[in-house]
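*Asks:* Whatever this is, show me its structure:
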Amino acid sequence: MSEKNRDGKRTARERLAVEREKQKTADKRRRTLIVGASVVCVLGLAAVIGVIAANAGKEKGSSAGPVVAPSGAQGKDSLAIPVGKDGAKSTLTVWEDFRCPACMGFEIRYRPTLHELEDAGKLRIEYHLVRLIDGNLGGSGSLRAANAAACAQDAGKFRDYHDVLYGNQPQETDDAFADNDKLIRLAGKVKGLDTPAFRKCVKDGAHDSWVNKSHKAMQAARFSSTPTVLLDGKNIYQDQTLTPAKLKQMVEQAHQG
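*Replies:* Model (predicted):
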């Protein structure tokens, strides 16, 4: 064998040895990445499990205790807070969440008409308070605000406080209503509401179990979004042509018989 051929074979072996070493290094790096990724996935799963467990614990804790309906609550299981006169010929049933931006949109747009019809004795509204956003985004602001509103109902101040809460609604992702002190400060905007009895009711979560029961009733009724608005049992908010004027017309026609 010539010297030239031997040198060529030696060079080829050396190149092959270098390639094999590169491959070993690449394989080792890939195994390290796979193991690392697996650890991250496990840790991520553990974190998710931890969050779920924590939220489940909060839910369980907030459901503890007897179901105490607010004063004057009506309907099945006393889950509806009525606003307006009992003799009104039309009843508007509203399922709402105080953290829900769409609920605020409904309230801001329709509030003048609703108040006008309520005060005229032509419309009675039954409010069902739920905590849909708590379940979707986490937190407890929907529950805390609903409990505070139920406490306001005990004091005969529901409508005014209800409107204050929507007038001061935080961003959907901001769980600001989870702070009882904030809810109490907002009560200062309603004359005569910020009393020791109201503060105790809010801080004790006196109506938490009632709110949770109301939320379960919404699920049982298979309503999946808020606001859900029914006029005499008919879901009217799904109607894209609905306006405050159209709602007023329907109520006026019912009132006239």
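
*Asks:* going forward, measure contacts between C-alpha atoms and count neighbours the same way
*Replies:* Will do.

*Asks:* how far is the helix or strand containing Lys58 from where the chain is centred?
*Replies:* Using DSSP states H and E, Lys58 falls within helix 3-63. Helix 3-63 sits 40 Å away from the centroid of its parent chain (C-alpha atoms, centre = their mean, to the nearest Å).

*Asks:* Now the element after it, going C-ward?
*Replies:* From helix 3-63 onward toward the C-terminus, using DSSP H and E, the following helix or strand is strand 81-83.

*Asks:* packing partners for the helix or strand following that next one?
*Replies:* Going down the chain from strand 81-83, the next helix or strand is strand 90-96, by DSSP H and E. With contacts defined as 3 or more C-alpha pairs under 8 Å, 6 or more residues apart in numbering; DSSP states H and E, strand 90-96 has these neighbours: strand 123-129, strand 228-231, helix 244-256.

*Asks:* any chance of the ones you listed in JSON lines, plus mean neighbour count and distance to Gly138?
*Replies:* Below are the helices and strands packed on strand 90-96 laid out as JSON lines (neighbours: other C-alpha atoms under 10 Å; distance: least, C-alpha to C-alpha, whole Å):
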{"stretch": "strand 123-129", "mean neighbour count": "24", "distance to Gly138": "17"}
{"stretch": "strand 228-231", "mean neighbour count": "19", "distance to Gly138": "21"}
{"stretch": "helix 244-256", "mean neighbour count": "14", "distance to Gly138": "33"}
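
*Asks:* I have a second one here; can you model it like the first so I can compare?
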Amino acid sequence: MSEKNQEGKRAARDRLIQQREQVRARERRRRTLIVSAAVVGILGLAAVVGVIAANTGGKGDKDKASGPAVAPSGATGKDSLTIPVGADDAPSTLTVWEDFRCPVCAQFENAFRDTIHQMEQSGQLKVEYHFATLIDGNLGGSGSLKAANAAACAQDVGKFPAYHDVLYSNQPPESDDAFGDNSKLIELSKKVEGLDTPAFRSCVDDGAHDAWVEKSNTAFENGGFQGTPTALLNGESIFPKKGDEPITVANLKKWVAEANKGKKPGTATPAPSGS
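*Replies:* This next block holds a predicted model:
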């Protein structure tokens, strides 16, 4: 066997080993990181697992977005990569990095949604949402990208909070790239009053904000974050814990109250609609 063939086989074997190690690392994160879910009444706290491992750099099967990065209406922050929800002058800010295909993101959102919305509405908290497309890169497909684009399209017409919640409440299994089908995203928009319009459909079908989503994902990759969801309260990580305390509904309320002590609440905004 020629030396060139031997080197080729060694390179292939090394790539296979690296891929297996990435899978093992991902599963270790799933087993070891937990987040406490919100509950009603006396049911107590239910554990939900893991943080999805960060993208290894692959783009999966999705087409690379082209053209200028068109930010949705009302986007703020560096390079207009932030979608804000809540009073601009709220004393505390929760920064969230999410992937719409990420199951742990859905667990986080579904567990803490009501509490976060209550604090938004009362002016205690502003939430700044950022998007990543890790699952597209890890598993292939385009659902992370297309769902984030659709959410940005909803932001254009002031329907982001409700549509964001609808996407997470109706998230398909991680391996099912249902969000890669624009018709599914448009179908779900019917759950938000007034969102399913020709303008919204065109925005979704045209991928109007695809390049913006890709730019957001690049910012995530360059940010040194461990995975999605990443949640920072006033710049300090709180997922899956803050210091020695795990994130729970009670602890989140406590942390915000401590951060806001002596400060006036911001101008309250209406609670998000839709279901």
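
*Asks:* before we move on, the earlier item: okay, the helices and strands packed on strand 90-96 of the first structure in TSV with distance to Leu45 of the first structure next?
*Replies:* Below are these laid out as TSV (distance: least, C-alpha to C-alpha, whole Å):
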stretch	distance to Leu45 of the first structure
strand 123-129	33
strand 228-231	35
helix 244-256	48
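
*Asks:* Tell me which of the ones you listed lies nearest to Gly139 of the first structure.
*Replies:* Across these, Gly139 of the first structure has its closest neighbour in strand 123-129 (16.1 Å, C-alpha to C-alpha).

*Asks:* Geometric centre of the first structure: which residue is closest?
*Replies:* In the first structure, the centroid-proximal residue (C-alpha atoms, centre = their mean) is Ile133; its distance is 1.1 Å.

*Asks:* The helix or strand in which that one is found aligns to what range in the second structure?
*Replies:* Per DSSP H and E: Ile133 of the first structure is located in helix 132-137. Using TM-score structural alignment, helix 132-137 of the first structure lines up with residues 134-139 of the second structure.

*Asks:* Mean deviation, the matching stretch versus the first structure?
*Replies:* In the superposition against the first structure, stretch 134-139 of the second structure averages 0.4 Å from its aligned positions (mean C-alpha distance after the TM-score superposition for the first structure).

*Asks:* Roughly how far does the residue nearest to the centre of the first structure sit from Lys213 of the first structure?
*Replies:* Distance of Ile133 of the first structure to Lys213 of the first structure, given as C-alpha to C-alpha, to the nearest Å: 16 Å.

*Asks:* Span of stretch 173-180 of the first structure from start to end?
*Replies:* 17 Å.

*Asks:* hmm, who's touching it?
*Replies:* 99, 137, 139-145, 170, 182-183, 202-203 (C-alpha atoms under 8 Å, 6 or more residues apart in numbering).

*Asks:* go on, stretch 124-138 of the first structure?
*Replies:* Stretch 124-138 of the first structure is contacted from outside by 55, 79-86, 88-100, 118, 140-143, 146, 172-173, 211-212, 214-215, 218, 225-226, using C-alpha under 8 Å, 6+ apart.

*Asks:* Map Asp175 of the first structure across to the second structure for me.
*Replies:* Mapped onto the second structure by TM-score structural alignment, Asp175 of the first structure lines up with Asp177.

*Asks:* and if you look at Ser63 of the first structure?
*Replies:* Checking TM-score structural alignment: Ser63 of the first structure goes with Ala65.

*Asks:* Distance of its match relative to Gly123 of the second structure?
*Replies:* 37 Å.

*Asks:* quick one: which of these two has more around it?
*Replies:* For Ala65 of the second structure versus Gly123, the count of surrounding residues by other C-alpha atoms under 10 Å is larger for Gly123: 22 against 17.

*Asks:* hang on, the more buried one packs against Ser92?
*Replies:* No. In this structure, Gly123 of the second structure is not within contact of Ser92 by C-alpha atoms under 8 Å, at 9.1 Å.

*Asks:* for the nearest residue to Leu117 of the first structure once chain neighbours are set aside, what are its contacts?
*Replies:* Once flanking residues are discounted, Leu117 of the first structure sits nearest to Leu123: 5.3 Å by C-alpha to C-alpha, 6 or more residues apart in numbering. Going by C-alpha under 8 Å, 6+ apart, Leu123 of the first structure touches 84-85, 88-92, 114, 117, 251.

*Asks:* at 10 Å instead, please
*Replies:* Taking C-alpha atoms under 10 Å, 6 or more residues apart in numbering as the criterion, Leu123 of the first structure is in contact with 83-92, 114-117, 231, 248, 251-252, 254-255.

*Asks:* One more: Pro72 of the second structure?
*Replies:* 80-83, 149, 151-157, 208-209, 212.

*Asks:* so which of the helices and strands packed on strand 90-96 of the first structure comes closest to His162 of the first structure?
*Replies:* Each of these has some distance to His162 of the first structure by C-alpha to C-alpha; the shortest is strand 123-129, at 10.0 Å.

*Asks:* what's the mean distance for the closest one versus the second structure?
*Replies:* Counting by mean C-alpha distance after the TM-score superposition for the first structure, strand 123-129 of the first structure comes out at 0.4 Å.

*Asks:* Distance from that strand to the middle of the chain?
*Replies:* On C-alpha atoms, centre = their mean, the centre of strand 123-129 of the first structure falls 19 Å from the chain's centre.

*Asks:* Ok, stretch 161-176 of the first structure next?
*Replies:* 12 Å.

*Asks:* got it, and stretch 155-172 of the first structure?
*Replies:* That offset, for stretch 155-172 of the first structure, works out to 15 Å (C-alpha atoms, centre = their mean).

*Asks:* what's the span of it, first residue to last?
*Replies:* Stretch 155-172 of the first structure end-to-end distance (C-alpha to C-alpha) = 28 Å.

*Asks:* Could you give me the buried positions within that stretch?
*Replies:* 155, 157-166, 169-170, 172 (16 or more other C-alpha atoms under 10 Å).

*Asks:* For whichever strand or helix holds Gln18 of the second structure, enumerate the helices and strands it packs against.
*Replies:* In the assignment (DSSP H and E), Gln18 of the second structure maps to helix 3-32. If you count contacts as 3 or more C-alpha pairs under 10 Å, 6 or more residues apart in numbering; DSSP states H and E, helix 3-32 of the second structure packs onto strand 46-49, strand 52-53.

*Asks:* okay, those, which one's buried deepest?
*Replies:* Mean neighbour count (mean count of other C-alpha atoms under 10 Å) peaks for strand 52-53 among these, with a mean of 23.

*Asks:* which ones are touching the alignment partner in the first structure of Thr197 of the second structure?
*Replies:* Applying TM-score structural alignment, one finds that Thr197 of the second structure aligns to Thr195 in the first structure. Contact partners of Thr195 of the first structure, counting by C-alpha under 10 Å, 6+ apart, are 155, 184, 187-188, 201.
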